[in-house]
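*Asks:* When you get a sec, could you give me coordinates for this:
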Amino acid sequence: MRVVLTGGGTGGHIYPALAIGREVAEKQPGSALLYIGTTRGLESRIVPEQGIAFEDITITGFRRSLSWDNVRTVMRFVQGVRRSKQLLRKFKPDIVVGTGGYVCGPVVYAASKLGIPTLIHEQNVIPGLTNKFLSRYVDGVAVSFAESAALFNKCPDVVYAGNPCATRVLQANRSKGFESLGLPAETPFVLTVGGSGGAKALNDAIERMVPLLGKLPNAHFVFVTGERFYQTTEAAIKKLLPEGRHNVHVYPYLHNMPEVLAATTLFIGRAGASFLAEITALGIPSILIPSPNVTNNHQEANARSLMDAGAAKMILERDLTGEVLFGAISDIMGEAAQRKSMAQASRGLGMPNAAGTIYNQIIRIIRKR
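*Replies:* Sure, this is the predicted structure:
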């Protein structure tokens, strides 16, 4: 099978695309994959590292207010469609799969105009602008949250599939997660991640929380700051840590995140769709601090979905302090029954077969053509 993957800007769009690609490659060895992205997005670095062919187009997103930049964006969209058609005619894919982000707009649109089968995957409860636009042109839509399906009523083939990142994380080696952190197997630890780029508000709350951590001496704390915040955050935490305390670990980035997640007792972080798919597949209780700086405030909707199910606690960023965060942590870590209940609720939301479900949808769409 020949598959074009597209989607980018952030890891939340890139990693689901890569997970779908890996599922195709496993189900059909010898398949050819091509990823089309932009040089400005993280995909230009992440995709080649995975050994997948990469081509780029130039495109920018729309502003939600009146702006001359939108005129330039329309011009870039037309140019992006033209460039995409050239790449698609050369590669001759059986299907084009888009996972959101403005880059997939011209690529998927070009494929539909060329008569190539198309599928988009929506990670969030509230669909992004690009996927809403594309839904009237594509052959199929896969959604991560059941609530999203009704919002794609213009597409004839909508499947509640979950997020394909859930499938990949279940294959992670839990023992290697503990080993990579230098922790004995089964050590309880709290993992805090501010997303692929880090989150200053979360890092600030962590710094203020450090003096309180002695109240939970049996737990370890793993803080992933993001590379741009690492030096200042690590220095601040070191100053606040009492001498001889070794249960706090600070990292700029974790390259083996699936393995670490597989070993995690409690997750704290943003409410990006890929992380939520992974923690629910693994059945990890969580404290979610949705980013307020995302389109349609979709992370709050994502977090509320888990909170309403009893799988997570939610703290809005405007309410986030070191004391509030520590209170939520100590509540969960200090009550085994609550932790177990949240873990069960989390696992109940998980869709570990998401990648396989999307693969089956891909096959069905191709055969219809």
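*Asks:* going forward, measure contacts between C-alpha atoms and count neighbours the same way
*Replies:* OK.
*Asks:* list the contacts for residue 226?
*Replies:* 194, 195, 196, 197, 198, 199, 251, 252, 253 (CA atoms under 8 Å, 6 or more residues apart in numbering).
*Asks:* gap between the nearest residue to it once chain neighbours are set aside and residue 157?
*Replies:* Leaving aside its chain neighbours, residue 226 sits nearest to residue 198 (3.9 Å; criterion: CA to CA, 6 or more residues apart in numbering). Separation of residue 198 from residue 157 (CA to CA, to the nearest Å): 36 Å.
*Asks:* Could you check which of the two has the larger neighbour count?
*Replies:* residue 198 (21 against 16; other CA atoms under 10 Å).
*Asks:* What is the three-state secondary structure of the more buried one?
*Replies:* Residue 198 falls in the coil class when you classify it by DSSP: H, G, I helix; E, B strand; the rest coil.
*Asks:* one step back: in a markdown table: the contacts of residue 226, plus distance to residue 321.
*Replies:* Formatted as a markdown table, the contacts of residue 226 follow (distance: CA to CA, whole Å):
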| residue | distance to residue 321 |
| --- | --- |
| 194 | 15 |
| 195 | 18 |
| 196 | 22 |
| 197 | 20 |
| 198 | 17 |
| 199 | 14 |
| 251 | 21 |
| 252 | 22 |
| 253 | 23 |
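*Asks:* Most neighbours among those, which one is it?
*Replies:* That'd be residue 194 among those, by other CA under 10 Å, with 23 neighbours.
*Asks:* want to put them side by side, so please do this one too:
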Amino acid sequence: MKDNRSKRILFTGGGSAGHVTVNAAIIPSFIRDGWKVAYIGSVSGIESQLVDRMEGVDYYGIATGKLRRYKSLENLKDPFRVMKGVYQAYRILRKLKPDVLFSKGGFVSVPVVLAAWMNSIPILIHESDLTPGLANRIAIPFAQAVCVTFEQTAQTIKGDKAVHIGPILRNELRQGRASRGLNRCKFTPGKPVLLIMGGSLGASTINQMVRRHASKLADTYQIIHICGKGQLDGSIHIPGYIQFEYIHDELADVLACTDLVISRAGSNSIFEFLALHKPMLLIPLSKASSRGDQILNAQIFQQAGYCEVLLEEEMNDDNFLQALHTVFSQRGQIKEKMKRAESGDAMNKLIALIHNTSKQ
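*Replies:* Model prediction:
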């Protein structure tokens, strides 16, 4: 068996921050253990920006396709991009010779998984949502195991490949301090803090709704609005309302000072809110712009009593304000239910599985 200091692990996943979050959470453990760590993503996707911030990780960009839920000439080009990506990934893998590939999904992961299979490299896949996305459905036949967040997900995966791990929480999110978060936003203690997160790319529908009612909301809340790249609105000047495109290093402090959250329903994010006991109003991506996975995630959380759910296609001014009021008025009961949820030891289970799967 090789010494751990010479072992090598390759990560892939991208297209959104959700396809990077789990990778980012476990990479530091492998670096501390002396593994050589590399990451394959798209040339200019959000994963390239997020991984670039991490020390000790070599990043490689490749060509990749994209899932579009509308007609486009670009769809005709995507198979050729995927083929090019497989060729590029194959050459990178021949050079790196990783002991294991860990894939978080997203379309960039498909050529990497195929290249790893062609090189007889063990493959582990992680699926955060209740049902696997298209990229993971393509990749699963080539993998040794599929790590799932929801127990129910195992029923959708053929064979005995599914391994229930549970949610992965970034350790640094538990280290936040509310006082630092309040100072960063120039807020005062005592008045509730409302955090709006529309995902890594933002959510224009949510942004518009929040901004339309920002003055009224500011009577009750201090508002932190993470609105997405290029979606700042410089025309709004309301005391107690602050905007960011994205928050990186200070997210733990911002979450620590937050009392309730308006969010999409990506699995990684909502499980982090659950672990930190942050009551939620979830507005999942609609079926018109997604495969409906966020709606399923949100329904599971609503059934457990962790949130209120408002479907985007049904959202209007009145039911938005009413749903937010419901979460705020019931925040005490919601937090008690969250505290009773089992967090488990998903991080260590996942790391152990990767160790066991890697080439010996």
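*Asks:* Please work out the TM-score for the two chains.
*Replies:* TM-score for the superposed chains, counting by TM-score structural alignment, normalised by the length of the second structure: 0.89, backed by 351 aligned residues with a CA RMSD of 2.4 Å.
*Asks:* Can you report how many residues lie near the counterpart of residue 42 of the second structure in the first structure?
*Replies:* Taking TM-score structural alignment, the alignment pairs residue 42 of the second structure with residue 38 from the first structure. Number of residues near residue 38 of the first structure (other CA under 10 Å) recorded here: 23.
*Asks:* so where do the helices sit in the stretch 51-200 of the first structure?
*Replies:* 68-91, 104-113, 129-134, 165-169, 174-181, 200-209 (DSSP state H, counting those that start in this stretch).
*Asks:* could those go into JSON lines alongside mean neighbour count and distance to residue 291 of the first structure?
*Replies:* As requested, these are arranged in JSON lines below (neighbours: other CA atoms under 10 Å; distance: least, CA to CA, whole Å):
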{"stretch": "helix 68-91", "mean neighbour count": "16", "distance to residue 291 of the first structure": "25"}
{"stretch": "helix 104-113", "mean neighbour count": "25", "distance to residue 291 of the first structure": "23"}
{"stretch": "helix 129-134", "mean neighbour count": "19", "distance to residue 291 of the first structure": "18"}
{"stretch": "helix 165-169", "mean neighbour count": "25", "distance to residue 291 of the first structure": "20"}
{"stretch": "helix 174-181", "mean neighbour count": "17", "distance to residue 291 of the first structure": "27"}
{"stretch": "helix 200-209", "mean neighbour count": "19", "distance to residue 291 of the first structure": "9"}
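*Asks:* Ok, which of these comes nearest residue 49 of the first structure?
*Replies:* Residue 49 of the first structure sits nearest to helix 165-169 of all the helices of the stretch 51-200 of the first structure, at 17.0 Å, using CA to CA.
*Asks:* which outside residues touch the closest one?
*Replies:* 15-16, 19, 258-259, 261-262, 274, 277-282, 350-355.
*Asks:* still on that earlier bit, looking at the helices of the stretch 51-200 of the first structure, spot the one closest to residue 359 of the first structure.
*Replies:* Among the helices of the stretch 51-200 of the first structure, the nearest to residue 359 of the first structure by CA to CA is helix 165-169 (11.8 Å).
*Asks:* Would you mind finding the match for residue 181 of the second structure in the first structure?
*Replies:* With TM-score structural alignment as the criterion, residue 181 of the second structure lines up with residue 177 in the first structure.
*Asks:* just residue 319 of the second structure next, same as before
*Replies:* Matched across to the first structure, residue 319 of the second structure falls on residue 324, judged by TM-score structural alignment.
*Asks:* any idea how far that match is from residue 80 of the first structure?
*Replies:* From residue 324 of the first structure to residue 80 of the first structure the distance is 47 Å (CA to CA).
*Asks:* what number of residues lie near residue 26 of the second structure?
*Replies:* 18.
*Asks:* Could you pull up the residues touching it?
*Replies:* With CA under 8 Å, 6+ apart, residue 26 of the second structure has these contacts: 347, 351.
*Asks:* what do you get if the cut-off is 10 Å, keeping everything else the same?
*Replies:* 168, 169, 170, 171, 347, 348, 350, 351 (CA atoms under 10 Å, 6 or more residues apart in numbering).
*Asks:* cool, and residue 118 of the second structure?
*Replies:* Counting by CA under 10 Å, 6+ apart, residue 118 of the second structure touches 86, 90, 93, 112, 142.
*Asks:* about what we covered before: narrow the contacts of helix 165-169 of the first structure to those in helices?
*Replies:* Among the contacts of helix 165-169 of the first structure, DSSP state H puts 15-16, 19, 258-259, 261-262, 274, 277-282, 354-355 in helices.
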